[in-house]
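[1] model this:
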Amino acid sequence: MELQRIERYPAPISLVFIDIDCFKRINDTYGHHVGDLVLQGLAHLLQVNLRSTDLLARFGGEEFVIALPNTTVEQACATMQSILNKVRLNAVAQYEGQTFSITFSAGVAEWHEGMTVAEWVAKADDAMYQAKQQGRDRIVIASEEDEGTEHRKLTASPQIDKKNLLIVDDDPILRAILTSHLEHLPITITYAADGEVALSLMLANTYDACILDGMMPKLDGFSLLSQKKKDPRLNVRDMKVLMLSGKKKEDDLARGFQMGAGDYMTKPFSLVELEVRVRQLMNLV
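    Have a look, this model is predicted:
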């Protein structure tokens, strides 16, 4: 909508990609309930320090994006630096008398004519990864020489060849928990909230592994496996599948394996065990 507005009334617009530093440590040490409080606290601090015309959204896990209309990349960087300074000085959450302070890394990219939304987000995301590589707790402006390139999250760390993991689950809380627990692995994580979206992603992209919920709207996990098995475009791709299901019946387990699942876990499950199985499935050291 903002880009359509710019077509009528030309003006600069910048996008900020934010990632909380060392968020997994908070979840692992204090629990996901404290992690949720930290997310809410940062979201509130961002809201009160942004304009009513700025667009703030949670992107996934501990990542946020902000679109700032009528804002150059330099102005956006100055705004985010001011917010980061406040985050450094003020705790964002409190639980049972203990305060929790954080920092964040952010990448800023200005939109230019001809740039797709995906390219725009990728530029800001890549700049955020540069901020992480430079030591976290900082703002980095996207390089202009990368304009118009596709998403390069896989090559953000050239010494690490990242693999692709697709998480398919209709529960946004579970997706966030899985992301926060697995994000330290050398992988790129993509999400789908239902089977139909997942099927489209599988046809358009290549994934090394998939965490697949058995029960979902539109197209459940078993039906998705069945379609994958029948479709020659998908069947030739060597994508390992770990099924998650609330069902503990042996026939469901056997059905999953028969349809091509490489592993099967029932809910509730151990996050530590899940990570071990994902590592094995994706051949991660």
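[2] from here on, contacts and neighbour counts on C-alpha atoms
    Fine.
[3] which element follows the host helix or strand of residue 200 toward the C-terminus?
    Assigned by DSSP states H and E, residue 200 falls within helix 195-204. Sequence order places strand 209-213 as the next helix or strand after helix 195-204, per DSSP H and E.
[4] my read is that residue 240 contacts residue 212, right?
    No: with contact defined as C-alpha atoms under 8 Å, residue 240 and residue 212 do not form a contacting pair (10.3 Å).
[5] so which of these two has more stuff around it?
    Set residue 240 next to residue 212 and count neighbours by other C-alpha atoms under 10 Å: residue 212 wins out with 28 against 19.
[6] second input sequence below; structure requested for side-by-side comparison:
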Amino acid sequence: MRLLDEALAQLPSGRPATPPDLDQIVCELDAILTYSRRRRAFDGATDLSSSRPVIELAWVNPSESRSLLPRTQGSSLGRARPHHYDARSRFTLAHEIAHVLVHRLGQVSDAPSMLSPAALEKFCDSLAAHILMPEDWFLNQIGPRADLAALRRTSMRAGVSISATIVRCRSLDVQTGAIFLSNSDGEWQMLRAYGIGSPAQLRFGRSAQSSLCKAQIKEVSDCVIEVRCGDHNHELIGQLRRTYHSAVVVVAFIDSDRIPSPKVWRCRY
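    Okay, here's the model as predicted:
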């Protein structure tokens, strides 16, 4: 936490109290922001070899993204830069800004040099989350219950994905978990999970497939979904929102066990 505080102190305008304007931070850091159509989607890189940091992001077409942010007054998805309309691009830019802050900190402290390359990337993800979702603001937005409505509202106001919002919840010990699903050839499959250990062991049976298919499109509903784990079943209790090809289930309980945080739920059988 001390290293995070020291890195955030490198922001020229100080630690943000609300989700900041990333373009303003880029200007204050005297960095150059460029885009490349050759770079892989949602990938970024920062060149720190010159006097002015050069941040390069991938150019993302609106039609290629599933994480579009609401339009702001006067904005145009065809002309706006990707991080203006795409939650994942916004987080990528914050991650690259974090690299610039760590580099600046390294000029006055030896602490960043102790991080391995993998640890540095993880640290920059955490630093990006602190920049985009300041702790006091975030907890006030989420409120006492991190239900799906609160998660969606907070993610839109911060300009980040629901996945990033859930990870931020868990880092702040807010008890919540989630599973993200995709529909391929009429069958729902788990893509990733937060707060649930060994999700690869969980399988959706016929009743779960039927419940998911019957859910109203783009409507939030309470749900109890039965999943198969080895030779026994578990019930996921929470809230569901689905589109035609994807779905998210914010899980409050598995059977009678509340999802722990920051630890994960694991099957005891």
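[7] just give the TM-score of the two.
    The TM-score (TM-score structural alignment, normalised by the length of the second structure) is 0.29; 140 aligned residues with a C-alpha RMSD of 6.4 Å.
[8] show me the helices in the stretch 1-150 of the second structure, by range?
    2-8, 22-28, 82-85, 87-106, 117-132, 135-142, 148-158 (DSSP state H, counting those that start in this stretch).
[9] which elements pack onto the first one?
    Translated: helix 2-8 of the second structure. Judged by 3 or more C-alpha pairs under 8 Å, 6 or more residues apart in numbering; DSSP states H and E, the packing partners of helix 2-8 of the second structure are helix 87-106, helix 117-132.
[10] buried stuff in the shortest one?
    Counting neighbours by 16 or more other C-alpha atoms under 10 Å, one finds that the buried residues in helix 117-132 of the second structure are 120, 121, 123, 124, 125, 126, 127, 128, 129, 130, 131, 132.
[11] kindly report the same for the first one.
    Residues of helix 87-106 of the second structure classed as buried by neighbour count (16+ other C-alpha under 10 Å): 87-105.
[12] cool, stretch 177-184 of the first structure as well?
    Neighbour-count burial for stretch 177-184 of the first structure [16+ other C-alpha under 10 Å]: 177, 178, 179, 180, 181, 182.
[13] report how many residues lie close to residue 254 of the first structure.
    Neighbour tally, residue 254 of the first structure, other C-alpha under 10 Å: 12.
[14] would you mind giving the helices and strands packed on helix 2-8 of the second structure as CSV with distance to residue 182 of the second structure added?
    Below are these laid out as CSV (distance: least, C-alpha to C-alpha, whole Å):
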stretch, distance to residue 182 of the second structure
helix 87-106, 18
helix 117-132, 25
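[15] excluding its backbone neighbours, what's nearest residue 178 of the second structure?
    Excluding the flanking residues, the one nearest residue 178 of the second structure by C-alpha to C-alpha, 6 or more residues apart in numbering is residue 250, at 4.3 Å.
[16] name the element the one you found belongs to?
    Counting by DSSP H and E, residue 250 of the second structure is part of strand 246-254.
[17] any chance of the buried residues of stretch 177-184 of the first structure in CSV with secondary structure and distance to residue 281 of the first structure as columns?
    Formatted as CSV, these follow (DSSP: H, G, I helix; E, B strand; the rest coil; distance: C-alpha to C-alpha, whole Å):
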residue, secondary structure, distance to residue 281 of the first structure
177, helix, 19
178, helix, 15
179, helix, 17
180, helix, 19
181, helix, 16
182, helix, 13
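[18] those strands in the stretch 151-285 of the first structure, which residues are they?
    Applying DSSP state E, counting those that start in this stretch to the stretch 151-285 of the first structure gives strands spanning 163-168, 187-192, 209-213, 240-245, 263-266.
[19] any chance of those in TSV, with distance to residue 123 of the first structure too?
    As requested, the strands of the stretch 151-285 of the first structure are exported to TSV (distance: least, C-alpha to C-alpha, whole Å):
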stretch	distance to residue 123 of the first structure
strand 163-168	19
strand 187-192	16
strand 209-213	25
strand 240-245	30
strand 263-266	35
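[20] ok, and which of those strands has the densest surroundings?
    Most buried of the strands of the stretch 151-285 of the first structure by mean neighbour count (mean count of other C-alpha atoms under 10 Å) is strand 209-213; its value is a mean of 25.
[21] all set now, cheers.
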